[in-house]
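Trainee: Fold the following and give me the result.
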Amino acid sequence: MFEGMVAGARRVGIPAPAGLAATGQRLRERRAPHDPLRIEAQWDGQRVTAPAILDFDSRTPDTRQLAGCTVGEALARLPVLCAAAPRAQTIVAMAAFVAAGAEGAARGEARDEERTVAAETAQEHLSRLMLDWPVLFGHEPRRERFAVLHHGLAQIGGGRAAYELGGDLLDLVAVELLGGFFRATREPTALREFVERARQGGTIGEALADLIEIGTSTSEHEGVPLLPSLSAQAWGETLGGLPSPQFCRTPSLHGQAHETGVLARHAGSMLVRILLTKGHRIAARLFARVIDLADCASRLRHPLADDMPALLDAAPLGDRAGLAWVETAGGLVLHAVRLDDERIAEYSIIGPTQWNFHPEGPFMTEGSGWSAASIEAARLRFAALVLSLDPGRDFEIVLKPVEG
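Mentor: This is a model prediction of the structure:
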């Protein structure tokens, strides 16, 4: 069934399984200090048309301010420059500096790096799953439960505490979030059965069922291709050096826009595949986020397990240059640096938002051309699309009726 969740559930003794209101509503990313991403589309009475990101260039971190910095100065500035996943961004930056041969740069223990990234990713997933998705569909958010788990992840260390917190997260997934799927003896064979199982799983299951009942989003063959997993060395060979500022704004692989994130990581999981083949790509992303949360829990308990893909990789990128990537809640984050006399000559960052909100990416591909019964229904569907692609910061949606 969904492999990572099965393995994690067995580790804590759970039986293995046999799921808007006013214009301009803001769904908040609770830590990001940046201004919200402003998104606009038009409603012609039947369909949503012409989606656009009004502050498109604000999606890309301005790394020019890092030029001339030492490694220490750059590491101090990065958490502000990269508001999403600041711990992972610091770790991947250090990995890029080490790959570039920066004097005095040193990475932490690999197990500690993985636990830190997994804990931060789990925090982001919990924020979406326990707060944002339920609220979007009018369900009560799990604020107290979220606060306890979020605090524990913020204080995460190693050893027994990480192991036990990972078990708490696996229990949350198997009992509270997707209990209807774990209690069943076989996989659902029809979409109606999928919805019924989802509604047995608490608020996120209810939201998943509501999302499916909105209707299909895009067929499996109409979606933007999913970003494959490449080694840092392979990325270096593909890029041929540090990526240009233009490439950082609108990245591509083999000349084509791709989608990164939880769907790219878990598209092969059986229940995610069911949703994709039935045209429910937005719901597939939500389900994949729950699976990814279970993977984070397993990494807290057993970091660097042989059956889990790497979260972080780094490689030299020519003379005095290095590249590293890390997988975050939103998707792949890539850092590349070139040094000159122990100071930064060039620095590049490509984040998930640049991929998923690319002019030819999944947001633009799926953001228009579908019909809805009312402007309220269209707004809900549009907000669900944006939330499923997770821009990593606050966002505002304005849906304007076409005049005349």
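
Trainee: C-alpha only now, for contacts and for neighbours.
Mentor: Will do.

Trainee: Residue 154 reaches residue 118, doesn't it?
Mentor: No - using C-alpha atoms under 8 Å, residue 154 makes no contact with residue 118, being 11.1 Å away.

Trainee: Looking at those two, which has the bigger crowd around it?
Mentor: Ranked by neighbour count (other C-alpha atoms under 10 Å), residue 154 and residue 118 place residue 118 first, with 28 against 12.

Trainee: Next, the structure of the following sequence, for comparison with the previous one:
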Amino acid sequence: MTAISAGKLQVDLYHDGHKISAVNPALLRPSGQVGALLRGRDPDQAVELLGMLFSICSVAHRVAATRALEAARGCIANAEIEQVRNSQVAIERLRESLMRLLLDWRYPSIDDDAAAQCIRLCKTLSQALETDPAEAALVVVELGNWWRGLRCQPTEQDIWIANHCERWRGIELGGSGKVLEPGMPGAGQPSLETGPVAAALGCRDAARVIAEVLQTLVSQVDDALALLEGETAEALAGLAQCSGDGLATGWALTARGWLMHGIELDGDRVERWQILAPTDRNFHTEGALVRRLNNVVIDRDSAEALTRELTLAIDPCVAFEVRMNDA
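Mentor: You can find the predicted model right below:
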């Protein structure tokens, strides 16, 4: 079984000579294809398949799917199992956040060698968590020392953020939307906002929004490490629920925001399987990108550059293209 193509995002931007008059994101994602593939299968087999189908956030997909399946069956995992799950997802979230800092934003102290070291440590830790808790504890210490040795001093980090944001100072974006929380009423609505961009809730200055995203990315590394070191604990309430319409949901927190799997069983077979990833929400036709960019007053050339920068900040888990059009 090979991984399904992650998909592609195409953003059509329309400019009337004064402002962005329309934003049309077209997101090609395999979620429906996956749902069709899993329907009628043994649910445990379906969970195993998910880890092979998704190359990005595969751990989070497995964990969210497992939680949804347990909710559908009326089972509750014990605290020890959930702690291991949260740790595995935190490792993946830490790694993905660091890769974004390196590849998209050129965090000053991270180079290719540092990225390779991060990948090695995360892989070693993930394996040790399942087999050797003592070794896992040692790797957590090594990972923490590695990150603290690389992390920029506040002044250097402020300069790095300012270099990315200064161009957009004074540009007013559209408002933010409602922020997603697992288990909230209407959590299945695809337009709810999640991920680092949600940290800029209520802020409309473009420079400030991007600055908040960059700061949140760094904080995600700190927070994931704190969880692995046992200094903090992730709340478990609401991460697995069964709704009145027969759809059981499971959640996992990725570097891009909350991932949801929804499962409906028919006896011992999958009747329905729904996946809502952060990319599906934030790049929905009523999602964060559209809300932020619609009717922004900006010149044509800068509009295209801002759209690329904001798309990177919100972060699709797929390749993207921005196409400029005259209104």
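
Trainee: overlap in contacts of residue 154 and residue 118 of the first structure?
Mentor: When C-alpha atoms under 8 Å, 6 or more residues apart in numbering defines a contact, no residue borders residue 154 of the first structure and residue 118 alike.

Trainee: tell me the contacts of the alignment partner in the first structure of residue 251 of the second structure?
Mentor: Matched by TM-score structural alignment, residue 251 of the second structure corresponds to residue 325 in the first structure. Residue 325 of the first structure is in contact with 92, 232, 312, 313, 314, 332, 333, 334, 335, counting by C-alpha under 8 Å, 6+ apart.

Trainee: Write a PyMOL command that selects only the buried members of the residues you listed.
Mentor: Here is the PyMOL command that selects the buried residues among the contacts of residue 325 of the first structure (16 or more other C-alpha atoms under 10 Å):
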select buried, resi 92+232+312+313+314+332+333+334+335
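
Trainee: Would you point out the most distant pair within the contacts of residue 325 of the first structure?
Mentor: 314 and 332 (13.0 Å; C-alpha to C-alpha).

Trainee: Centre of the chain to stretch 291-305 of the second structure, how far?
Mentor: Remark: stretch 291-305 of the second structure is offset 24 Å from the chain centroid, using C-alpha atoms, centre = their mean, to the nearest Å.

Trainee: what do you get for stretch 309-325 of the first structure?
Mentor: 21 Å.

Trainee: buried stuff in it?
Mentor: Buried residues in stretch 309-325 of the first structure, counted by 16+ other C-alpha under 10 Å: 311-317, 320-325.

Trainee: do the same with stretch 202-209 of the first structure
Mentor: Of all the residues in stretch 202-209 of the first structure, those buried under the rule 16+ other C-alpha under 10 Å are 202, 203, 204, 205, 206, 207, 208, 209.

Trainee: surely residue 375 of the first structure meets residue 43?
Mentor: Yes - counting by C-alpha under 8 Å, residue 375 of the first structure does reach residue 43; the two are 6.9 Å apart.

Trainee: on that earlier part again, what's the closest of the buried residues of stretch 202-209 of the first structure to residue 379 of the first structure?
Mentor: residue 207 (15.8 Å).

Trainee: Quick check: the closest one touching residue 131?
Mentor: No - taking contacts as C-alpha under 8 Å, residue 207 of the first structure lies outside contact range of residue 131: 11.0 Å.

Trainee: Show only the entries of the contacts of residue 325 of the first structure found in helices.
Mentor: In helices, defined here by DSSP state H, the members of those are 92, 232.

Trainee: next helix or strand past the helix or strand hosting residue 246 of the first structure?
Mentor: For residue 246 of the first structure, the host element (DSSP states H and E) is helix 245-249. For helix 245-249 of the first structure, the following helix or strand on the C-terminal side (DSSP H and E) is helix 262-266.

Trainee: For that following helix, name the packing helices and strands.
Mentor: Helix 262-266 of the first structure sits against helix 281-301, with contacts defined as 3 or more C-alpha pairs under 8 Å, 6 or more residues apart in numbering; DSSP states H and E.

Trainee: Just give me the longest helix of the second structure.
Mentor: helix 79-103.

Trainee: Now do residue 101 of the second structure against residue 115 of the second structure, distance only.
Mentor: 10 Å (C-alpha to C-alpha, to the nearest Å).

Trainee: Repeat that for residue 237 of the second structure.
Mentor: 33 Å.

Trainee: Excluding covalently adjacent residues, which one is nearest to the match of residue 251 of the second structure?
Mentor: residue 334 (4.3 Å; C-alpha to C-alpha, 6 or more residues apart in numbering).

Trainee: need the contact list for the counterpart of that neighbour in the second structure.
Mentor: Per TM-score structural alignment, the equivalent position to residue 334 of the first structure in the second structure is residue 260. Residues near residue 260 of the second structure by C-alpha under 8 Å, 6+ apart: 64, 65, 249, 250, 251, 252, 275, 276, 277.

Trainee: do the same with residue 323 of the second structure
Mentor: Going by C-alpha under 8 Å, 6+ apart, the list of residues near residue 323 of the second structure reads 10, 11, 12, 13, 304.

Trainee: Kindly report the same for residue 357 of the first structure.
Mentor: Contacts of residue 357 of the first structure (C-alpha under 8 Å, 6+ apart): 363, 364, 391.

Trainee: swap in residue 236 of the second structure?
Mentor: Counted by C-alpha under 8 Å, 6+ apart, residue 236 of the second structure has contacts residue 82.

Trainee: you'd agree it is in a strand?
Mentor: No - assessed with DSSP: H, G, I helix; E, B strand; the rest coil, residue 236 of the second structure is coil; it does not lie in a strand.

Trainee: Chain neighbours aside, what residue packs nearest to the spatially most central residue of the first structure?
Mentor: Closest to where the C-alpha atoms of the first structure average out (C-alpha atoms, centre = their mean) is residue 330, at 2.0 Å. Excluding the flanking residues, the one nearest residue 330 of the first structure by C-alpha to C-alpha, 6+ apart is residue 261, at 5.1 Å.

Trainee: how much space between the counterpart of that neighbour in the second structure and residue 130 of the second structure?
Mentor: Under the alignment (TM-score structural alignment), residue 261 of the first structure pairs with residue 195 of the second structure. According to C-alpha to C-alpha, residue 195 of the second structure stands 28 Å off from residue 130 of the second structure.

Trainee: Report the contact partners of residue 80 of the first structure.
Mentor: residue 86.
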